[in-house]
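K.L.:
the sequence and its predicted three-dimensional model are supplied below.
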Amino acid sequence: MTIRTFWAGLATAAALGLTACATPGAQAPLAQADGAPVLDTRYGPVSGTREGASNSVNVFRGVRYAASTEGRRFQLAADPQSWTETRPATEFGSECPQRPVGEVPVFESWANTVGTSEDCLFLNVWTRGLGDGKKRPIMVWLHGGGYVTGSGSSNGYDGSRLAERGDVVVVTLNHRLNALGYSYLADLTDDPKYADSGNLGSLDIVKALEWVRDHAEEIGGDPDNVTIFGESGGAAKVSTLMAMEDARGLFDRAIAQSGSMSLAGFTPRVATPLAKNLMETAGVSSVEELAAMPIDDFVTAMMKSRTRGAFYRPVVDGRSITRQPYTPDANPVSADIPLLVGTNNNEMRLQGGLGSPENFSLTWDQLPAKLKAFAGDADVAEVIAGMRAAHPDYDASDVFFQVATFRNYRGTALLQAERKSAQSAPVYMYRLDWKTPVEGGRLETPHALDIAFVFDNVARSTSFTGPETTETQRMADLMADAWIAFARSGNPNTPALPQWPTYDPQSRATMIFDIDPQVVDDPDGAERALLQRLLPEGRGL
């Protein structure tokens, strides 16, 4: 998904107010004389704002969890220098450098670009309690945009309503992206400071999770109840973290929304030539020269390289990632972590539709050529015949979008659920079926639609969900409460849902989120059986 968006001395006791939610013996939240909340971090105090319908959510934007990476490109993130004077944390920090992306009309409500800089390792916190002794579930959101674009500051990710309705702590963050976060340079230099360059973006997330653990009490949360969740590229990052020994113990539950494509990362055999090509394109002869390039020149070279600034994944480097996350099976590092995983019904109507409008009106004669990019070595005629038998009411465009959706999203989500269900922790599968009315209804249930509901942010998402209605709020109520329940207990069941069983490859129980939610065993089973048999594993490139 290409949503570009993102996200500061100690006052004396005489100048501070105590909030009503403080409990006996607990550290009371700090507040400035003007009533702004103050968060006392390990590095120094920051002041935020109070937001939400009840004005009870303490919000801190642009909180530094690591030092600037400027001058330390391709190196592990360092701790920030401490400060003593209270810094404002009311504006999002800079986004990490990335290639420009085009505007997507349905994302207009979420747009919140704040500019880019190599000083970009910031996080954002929404919480109803500061040092009040309560142990709220902490939900850490990982943004979309693959491993190449995006930030934690999208209006769609605003955590006020989620924190308010569930009394949970919501955290979003920025981390290094693209060649700055995932260039594998270990085979191109002997300098040990670049040894981890292939996974710096994911290691930045680990550092942010360490910040969350170390500040859980201050932000009113429970360090032993942390859920990582994300959509699209964010879900891929969730899957990657589930394979990282460095992340063990930093989260307790995981939610992967429409992004189970990190079943496997790059190997050095794939990643090294990409890094070498970047150096050649940049006209440098050493990693040191690449690290010293002006950032604008670096981004330009990255976009001209073979990757086009968009072809990056974590690397199985034998250090932070020692084996693939979900290939050939679920990594044992996270065997005890419950997983909630799923997709939207018509994911590719966004990228494959809005990006190429002609795909909304395909003929049967045009379909075979369109499907070749997604079918791999499969017999396209057999794919089409099987889909027409499974869905007699489909036209050629319907077949195209559903095959593309299965190849890029649904198929890998099923594999992740199947492989994870062989471990001890529970797995829950969902599918969102509610259709958005925008674009004349032609998008149906596209990629990223779930974000508005999970965050209970339909009022901030009208360009995507349409006007606020009882229907859109109903969907937000259903999904946000299920996500909160899962974060609280590892079980997404709520009174508003039918009984939601765990997933296994025999029954394939799946919660279908719509106005009237229902559990269906193996939904669209004929399609699943056909495409699992014929299509290659993983995303199309």
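P.N.:
In hand now; what should we look at?

K.L.:
hey, let's count contacts and neighbours off CA atoms from now on
P.N.:
Fine.

K.L.:
output the contacting helices and strands for the helix or strand where residue 429 lies.
P.N.:
Using DSSP states H and E, residue 429 sits within strand 427-432. Here strand 427-432 touches strand 339-344, helix 411-420, strand 509-513, going by 3 or more Cα pairs under 8 Å, 6 or more residues apart in numbering; DSSP states H and E.

K.L.:
tell me the most buried of these?
P.N.:
strand 339-344 (a mean of 28; mean count of other Cα atoms under 10 Å).

K.L.:
ok, back up a step: next, format the helices and strands packed on strand 427-432 as TSV and append distance to residue 468.
P.N.:
Output for those, formatted as TSV (distance: least, Cα to Cα, whole Å):
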stretch	distance to residue 468
strand 339-344	20
helix 411-420	30
strand 509-513	18
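
K.L.:
nearest to residue 156, of these?
P.N.:
strand 339-344 (17.0 Å; Cα to Cα).

K.L.:
which helices and strands does the helix or strand following that closest one pack with?
P.N.:
Per DSSP H and E, the first helix or strand lying C-terminal to strand 339-344 is helix 348-349. Here helix 348-349 touches helix 396-405, going by 3+ Cα pairs under 8 Å, 6+ apart.

K.L.:
report the inter-axis angle for the helix it packs on versus helix 411-420.
P.N.:
Going by axes from the mean of the first three to the mean of the last three Cα atoms, to 10 degrees, helix 396-405 is angled at 40 degrees with respect to helix 411-420.

K.L.:
another one to put next to it:
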Amino acid sequence: MTALRTDPVASTPHGAVRGGYEDGVAVFRGIPYAAPPFGPRRFRPPEPPEPWDGVRDALAFGPTAPKPPYSEAFAQYLSDPTVPGDDCLNLNVWTPDPAPGARLPVMVWLHGGALTRGSSAVPVYDGRAFARDGIVMVSVNYRLGVEGYGYFPDAPANPGLRDQLAALEWVHASIAAFGGDPDRITLFGQSAGAISIGALLAAPQAQGLVRRAILQSGPPEAGERDKVRRMVRRMATRLKIPATAAAFAEVDRELLLRTQGEVGRLSSPVLGGPAFGIVVDGDLVPRDPLEALTDGGAAAGVELMMGWTRDEYRLWLVPGGLLERVDRLGAVALAGAMARCHVGSDVPRGYRALHPEAGTAETVGQMVTDHLLRRPLHRLADARPGSSYVYEFAWPSNLPDLGSCHALELGFVFDTGDAPESRKLAGEGAPQSLADEMHGTWVRFATDGDPGWQPWDATHPVRVFGDGAPRTDLGPRDAELSLWTPAPHPPDPAPAPANGTPPRGTEMRAVVRRLRLPGAVRRH
């Protein structure tokens, strides 16, 4: 007679938790790694949760951080479930063997969403395929928007990033009880999650906690404090309160979210604008993360895999017909992109010479993608040859106009292409063979640091997924990136629109309004 399988139970520093088995994988959901960040803890660094007696059920996703919904234009492509409740600093664990001593490799996922949206409850991020293939996978919720990244004179900066550090410390201390090896932790994240990983790798408090890291469509960076400060001040003006954490802590959460959405609606990856972001704070982020990681001082022994999608910009511009609008605006949109990228007219001329068939939106989109992603990731790989691996995702969505857009690779990385939420972006009929290849690559890298192609060197090897059979191209974006000067320089006068006035200052804000590019997609 076969013995019945009992529900898995694991110990944590704060009490025992009980999960369940799904397809042979032990799953624990909604485990608190920090106390609810509300009441007197609002806008403060995370604190340990209250310990509990007995065994706590960990069967359902925990509450998600306060966040506004996606607009209708973007909700048709992106899913973002909301789970109500205060205890939003929680995480989930999928493990093939919840026995202490199994010493399996660990992967910790940080979701994207422009630091204003997203959660670990998105079905695309289900960790069962990783556990099936011998990985203990953890996904994390953290504070978002003004709650997590507001910049105030009376509170420490970057509380959302501090949440992520607290979760990483929890994993390092606790994951052995779930079968994981705390000495083989790979951080991986996409977009804002990848940007967060860059900051964590550079943070003095996180040194020694991570063995490897994967940055998907997001570079190490710190935002401009003035941009974040402007967001907070504009919100304060609308709310008629001081721009302080103490005053914001008294505001109802729903009102704060509505105000945040109203103030941030004009931000965009194409033309910038005020937005929430990680800032240099002299403590957790003592200097720009890219600088810290490229001078050899921070995370020197951490192996890196990083990359982008071929058409990142299409998720920013296709919803709501923005792609066509940029093409119609022509020189005005191109001037805005030049100002955004701090370049003169020689750069877009070079792009058009390399790609004479490209329209304005393609030129603008690829310029901005190179500015935001490919240039800093190239710089990071150049600083760490031999231990860095670079990829490009090039499979085009089966949905019209999306191409190989931002976030499309996620269903392949997690091998969740059958989920309806993955099909919202990929369409029907996404190739399982590509998921097998990409998911297997992520597993191999987390297991032994070798994804299957040569590490970065002077030839700039880039593994291309989805454009025919997987292959390694040498320097596929080198011609475009060579157009950029090594250091910023004063831009040439921007081409003037029909009225003869270059779009600077107030005029630039008018361009943003004409494009109507929502802040929700500054970073997915």
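P.N.:
Thanks, I have it. Note that the structure is a prediction, hence the values are computed from the model and not measured.

K.L.:
so where in structure 2 does the strand holding residue 429 of structure 1 end up aligned?
P.N.:
Taken onto structure 2 by TM-score structural alignment, strand 427-432 of structure 1 occupies residues 388-393 there.

K.L.:
and the strands in the stretch 51-200 of structure 2?
P.N.:
Ranges of strands in the stretch 51-200 of structure 2, per DSSP state E, counting those that start in this stretch, are 55-57, 90-95, 104-110, 136-140, 180-190.

K.L.:
now the ones you listed as JSON lines including distance to residue 9 of structure 2 and mean neighbour count?
P.N.:
Formatted as JSON lines, the strands of the stretch 51-200 of structure 2 follow (distance: least, Cα to Cα, whole Å; neighbours: other Cα atoms under 10 Å):
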{"stretch": "strand 55-57", "distance to residue 9 of structure 2": "8", "mean neighbour count": "15"}
{"stretch": "strand 90-95", "distance to residue 9 of structure 2": "12", "mean neighbour count": "28"}
{"stretch": "strand 104-110", "distance to residue 9 of structure 2": "17", "mean neighbour count": "27"}
{"stretch": "strand 136-140", "distance to residue 9 of structure 2": "15", "mean neighbour count": "27"}
{"stretch": "strand 180-190", "distance to residue 9 of structure 2": "14", "mean neighbour count": "25"}
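
K.L.:
got the contact list for stretch 397-411 of structure 1?
P.N.:
Stretch 397-411 of structure 1 has contacts (Cα atoms under 8 Å, 6 or more residues apart in numbering) with 258-261, 342-343, 345-349, 352, 359-363, 367, 370-371, 374-375, 384, 387-388, 412, 528, 531-532, 535-540.

K.L.:
hmm, 7 Å instead?
P.N.:
With contact meaning Cα atoms under 7 Å, 6 or more residues apart in numbering, stretch 397-411 of structure 1 is reached by 258-261, 343, 346-349, 359-362, 367, 371, 374, 387, 532, 538-540.

K.L.:
before we move on, what about stretch 315-329 of structure 2?
P.N.:
With Cα under 7 Å, 6+ apart as the criterion, stretch 315-329 of structure 2 contacts 73, 74, 333, 359, 360, 361, 401, 402, 405, 406, 515, 521.

K.L.:
in it, what's buried?
P.N.:
Going by neighbour count (16 or more other Cα atoms under 10 Å), the buried part of stretch 315-329 of structure 2 is 315, 316, 317, 318, 319, 322, 323, 325, 326, 327, 329.

K.L.:
how much space between residue 88 of structure 1 and residue 49 of structure 1?
P.N.:
9 Å (Cα to Cα, to the nearest Å).

K.L.:
now do residue 242 of structure 1
P.N.:
33 Å.

K.L.:
more neighbours: the two, which one.
P.N.:
Using other Cα atoms under 10 Å, the more surrounded residue of residue 242 of structure 1 and residue 49 is residue 242, with 26 against 20.

K.L.:
what lines up with the more buried one in structure 2?
P.N.:
That one, residue 242 of structure 1, aligns with residue 201 by TM-score structural alignment.

K.L.:
quick check: that match vs residue 165 of structure 2, distance?
P.N.:
10 Å.

K.L.:
next: residue 225 of structure 2.
P.N.:
Counting by Cα to Cα - residue 225 of structure 2 and residue 165 of structure 2 are separated by 21 Å.
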